[in-house]
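1. dropping the sequence and predicted coords here.
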Amino acid sequence: MGRITGSCAYRARVLHLVADPAVAGDSAAQYFDDGVLWVENGVVRAVGPAESLLPLGAGVAVHEFPNHLILPGFVDTHLHYPQTEMIASYGEQLLNWLETYTFPTETRFRDADHARRIAELFLKELLRNGTTTALVFCTVHPQSVDAFFEAAKALGLCMIAGKVLMDRNAPTDLLDTAESGYEQSRLLLERWHGVDRLRYAVTPRFAPTSTPEQMSLAARLLREYPGVYLQTHLAENLGEVEWVRELFPAARHYLDVYDQFGLLGERSVFAHGIHLCEDEYQRLAQSGSSVAHCATSNLFLGSGLIDLDRLRAHDVRVGLGTDVGAGTSFSMFRTMDEAYKIQQLRGSRLDPLQALHLATLGGAEALRLGERIGNLQPGKDADFSILDLEATPLLAFRLKQCRSVRELLFVLSTLGDDRLVQATYALGRCVHNR
């Protein structure tokens, strides 16, 4: 499914961010109480107040959505599509959770038909929640990657994904080797990277499940194919951090393991980043690497409370990740809500505009895609959702009391979920309609 041709417009409330609120303050937000989003040939032609833009001219249909809000498509910087069927699994922290739930579930993805079924369900859930771009872990099986990209291509989505590399410390039937992981990844990225809106990510699961030889070959892929991504996990759990220290005694810290193999860079995204030292913050910033903040899974697995203030102080790029299946919801509203609570527990605050930035433009910039997605500026891909501000009786009642955009947004992120999303669009084409 490609870019839709023709011109149409959507009239509703419109909100998006044109900068980081932590830097630009309230001027980062553009809000139009009676706004128009004009889409032409799959990209944004104009956005602004209805009184300035209307009428648009002959042949341009204007679709009216009273008491609705248009937002940019959400950007999810970390999640696992194979774990869709094990979401809400009880009672473990990270390492036991992997052994008890994750690995047995992922073995089923040797079956290409099973992978296709889950990929289609997974993408439907993302779209039902207003998410149009994601950085996604597949499994060790190449067919899991093919299934995911085939489904994403059919919907015209901007997606990044890769085959998990894992050659030790996991069940035998989930292991590759350093050489087979390199070769399978090379073939997959040559098949998919740059096709339509798809991009490839070299994907070592995390340091404990890859030998030094495998991580060296992962770095070789990054050198041989400039423009591909690197995704992995970093300092999620204290037991994990200690395990990494035992496995790599020569490394100064967890991030240094990846750094020694040349895996840091502008397209490297490290999920979690909770238990970091000062040198790790500095190296993330110096290398241009990004962090995916996975609030719901960090609370669900009892992993810890991320220090967003310190990441901001070091100018590290950060996006939000739902981290399904340890994360308990595909909804970015639920994720923003949990991210707020984490900062409350730390004695800090997460401003509602900053939370929206993490879920949209900030996530796009963490993925180095800010020139194409993340907000509704003219010339960008028309990825957006239309929210029903009367989706539930409580929401409709509470929103009537709001006196500012910031308050409206905070209520949405506190009370909202998938029921908010009336419709989702990718490249101007409706890919979900409630």
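-> Happy to help now that I have it. These numbers were taken from a predicted model, which means no experiment stands behind them.
2. rest of the way, CA atoms for contacts and neighbours
-> Will do.
3. quick one: residues contacting the residue nearest to residue 302 when sequence neighbours are not counted.
-> Excluding its sequence neighbours, the residue lying closest to residue 302 (Cα to Cα, 6 or more residues apart in numbering) is residue 93, at 6.4 Å. Contact partners of residue 93, counting by Cα atoms under 8 Å, 6 or more residues apart in numbering, are 301-303.
4. alongside the first one, take a look at this:
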Amino acid sequence: MSRHGFRGEILSVPRDPLRHDDAIRHLADGLLVVEGGRVCAIGPYATLAPRFAGLTIEPLAGLIVPGFVDTHVHYPQLGAIAAHGGQLLEWLERHIFPAEAAFADPDHAARMARLFCDALLRHGTTSALVFATVHPGSVEALFREALARDMRLIAGKVLMDLGPDGLRDGAESGLAESAALIARWRGRGRLGYAVTPRFALTSSPDQLTGAGALLARHPDILLHTHIAENRAEIDAVAAAFPQDRDYLAVYERFGLVGPRSVFAHGVHLAPDAMARLAAAGSGIAFCPSSNLFLGSGLFDLAAADAAGVRVGLGSDIGAGTSLSMLATCGEAYKIGQLRGDTLDPFRALYLATAGGAALLGLEDRIGGLRPGQDADFVQLDPAATPLLALRTAGRPLAERLFALHVLGDDRAVAATFLAGRRAATRETGAFR
């Protein structure tokens, strides 16, 4: 097995700084040794280098961090980013449903999947939990592109037998298509599957029942859906499911709330629902730029922390306004400021890396640059723009990291590495 090394300043936050005093791992002059696509060793260069005499070592300028993990993103909505006007339900009708209907065309799906995977890598995202559309071909197209790049992606066919014309499956046919996709793609390369009802309003009780059964039959797949994003959405769910005490109870009734469940948003969850999520081991994908763009509200990260709910960060393209997890960290900070809570930059990095990995059940494989984990990492350039250079030159690590969150985007990603090999650079884009 080939072995090679990378030398530079290395930062990882493999454990939650909110709960662990020793969570931050910083090597001002570090060595990362990769063998067979995994981290073989990591430590101070002066200490580790003698153990690997003769090793080919590549110096990397800037800051090396784990690959970013996007815990909620819609690849079919990439072309609808920055669509003006409307809150959630109106915005879906005006902009998103027409954009997703186009994915009935396999050529369109293939082209958008290529653009999406390339864009993720250019932004430093090496793993993601992704919504496709109701069309099985949209999932096939995404998985083909991710497999060709050896990306770690989890995705699923959207279930919506109550969807609009052109985006409606059948209660049974949608589940049968999902089962076929699981059999064909799950476990190939670094791919995973998620049962993906869009949200409670777009699936019948029969389809939600089947989704719960499908999740129970496959203990290695996830549940991925939306919850409590927007006040009008919550009111509509209450009207559609009057027998259930709240939005979460709808999903509980159909067996969709458990340790493999990832719920996007949770902006308006009551304390009781937060407590039930925590007891079930479920988690929330916090999507700050999306919540601001649609005017949905301000997610209460402190309340989720107090309840013990697992949280990761999501770009939520196309309601989100950037695929950059650096920018997403910056937006999460702003929401905290509006709520009276200050998000520490090291904790933000945790949420965008190891915290996201834990939310997806992948904490043993990615997110912390620990020995044995996949060698997915990003080379950040703190001087990528004149303003970043001005703000970071000679500054302490925390200030440099925070400046990258507030001022950074894909320009600050010098290179992205998958399993120890360059997958994208700022100059050339993604490799295939």
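-> Received it, and whenever you're ready, just let me know what you need. In this text the structure is predicted, and so the values were computed from the model without any measurement.
5. mind checking the TM-score on these two?
-> The TM-score (TM-score structural alignment, normalised by the length of structure 2) is 0.97; 426 aligned residues with a Cα RMSD of 1.0 Å.
6. in CSV, list the contacts of residue 93 of structure 1 along with distance to residue 318 of structure 1 and secondary structure.
-> As requested, the contacts of residue 93 of structure 1 are arranged in CSV below (distance: Cα to Cα, whole Å; DSSP: H, G, I helix; E, B strand; the rest coil):
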residue, distance to residue 318 of structure 1, secondary structure
301, 21, coil
302, 21, coil
303, 18, coil
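7. before we move on, back to that, any idea what the residue nearest to residue 302 of structure 1 aligns with in structure 2?
-> By TM-score structural alignment, residue 93 of structure 1 lines up with residue 87 in structure 2.
8. just the buried subset of the contacts of residue 93 of structure 1, written out for PyMOL, thanks.
-> The buried residues among those can be selected in PyMOL (16 or more other Cα atoms under 10 Å) with this line:
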select buried, resi 301+303
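9. closest one of the contacts of residue 93 of structure 1 to residue 141 of structure 1?
-> residue 301 (25.9 Å; Cα to Cα).
10. got a list of what the closest one touches?
-> Counting by Cα under 8 Å, 6+ apart, residue 301 of structure 1 has contacts 92-94, 326.
11. can you tell me how far the counterpart of it in structure 2 is from residue 318 of structure 2?
-> Counting by TM-score structural alignment, residue 301 of structure 1 corresponds to residue 294 in structure 2. Residue 294 of structure 2 sits at a distance of 10 Å from residue 318 of structure 2 (criterion: Cα to Cα, to the nearest Å).
12. one step back: pipe the contacts of residue 301 of structure 1 into a markdown table and attach distance to residue 279 of structure 1 and secondary structure per row.
-> Formatted as a markdown table, these follow (distance: Cα to Cα, whole Å; three-state DSSP):
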| residue | distance to residue 279 of structure 1 | secondary structure |
| --- | --- | --- |
| 92 | 30 | coil |
| 93 | 27 | coil |
| 94 | 24 | helix |
| 326 | 28 | coil |
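13. among those residues, who's most crowded?
-> Per-residue neighbour counts (other Cα atoms under 10 Å) across these peak at residue 326, which has 30 neighbours.
14. that older thread, and of the contacts of residue 301 of structure 1, the nearest to residue 172 of structure 1?
-> Closest approach between these and residue 172 of structure 1, by Cα to Cα: residue 94, at 19.7 Å.
15. does the closest one touch residue 241 like I think?
-> No - taking Cα atoms under 8 Å as the definition, residue 94 of structure 1 is not a contact partner of residue 241, at 11.2 Å.
16. and the helices in the stretch 301-434 of structure 1?
-> With DSSP state H, counting those that start in this stretch as the criterion, the stretch 301-434 of structure 1 has helices at 308-313, 332-345, 352-359, 361-366, 393-399, 405-415.
17. look at the residue of structure 1 most remote from its centre and give its secondary structure.
-> Residue farthest from the centre of structure 1, counting by Cα atoms, centre = their mean, is residue 58 at 38.4 Å. Classification of residue 58 of structure 1 using DSSP: H, G, I helix; E, B strand; the rest coil returns coil.
18. and it, how far is that from residue 44 of structure 1?
-> Residue 58 of structure 1 is 18 Å from residue 44 of structure 1, by Cα to Cα.
19. picking that back up, which of the helices of the stretch 301-434 of structure 1 sits closest to residue 12 of structure 1?
-> Among the helices of the stretch 301-434 of structure 1, helix 405-415 comes nearest to residue 12 of structure 1, with 14.4 Å by Cα to Cα.
20. relative to helix 352-359, how tilted is that closest one?
-> 60 degrees (axes from the mean of the first three to the mean of the last three Cα atoms, to 10 degrees).
21. burial count for the counterpart of residue 328 of structure 1 in structure 2?
-> Matched to structure 2 by TM-score structural alignment, residue 328 of structure 1 sits across from residue 321. By other Cα under 10 Å, the residues close to residue 321 of structure 2 number 20.
22. cool, and the one 3 residues further on?
-> Around residue 324 of structure 2 there are 28 other residues, counting by other Cα under 10 Å.
23. which ones are touching it?
-> Counted by Cα under 8 Å, 6+ apart, residue 324 of structure 2 has contacts 123-125, 315, 409-410.
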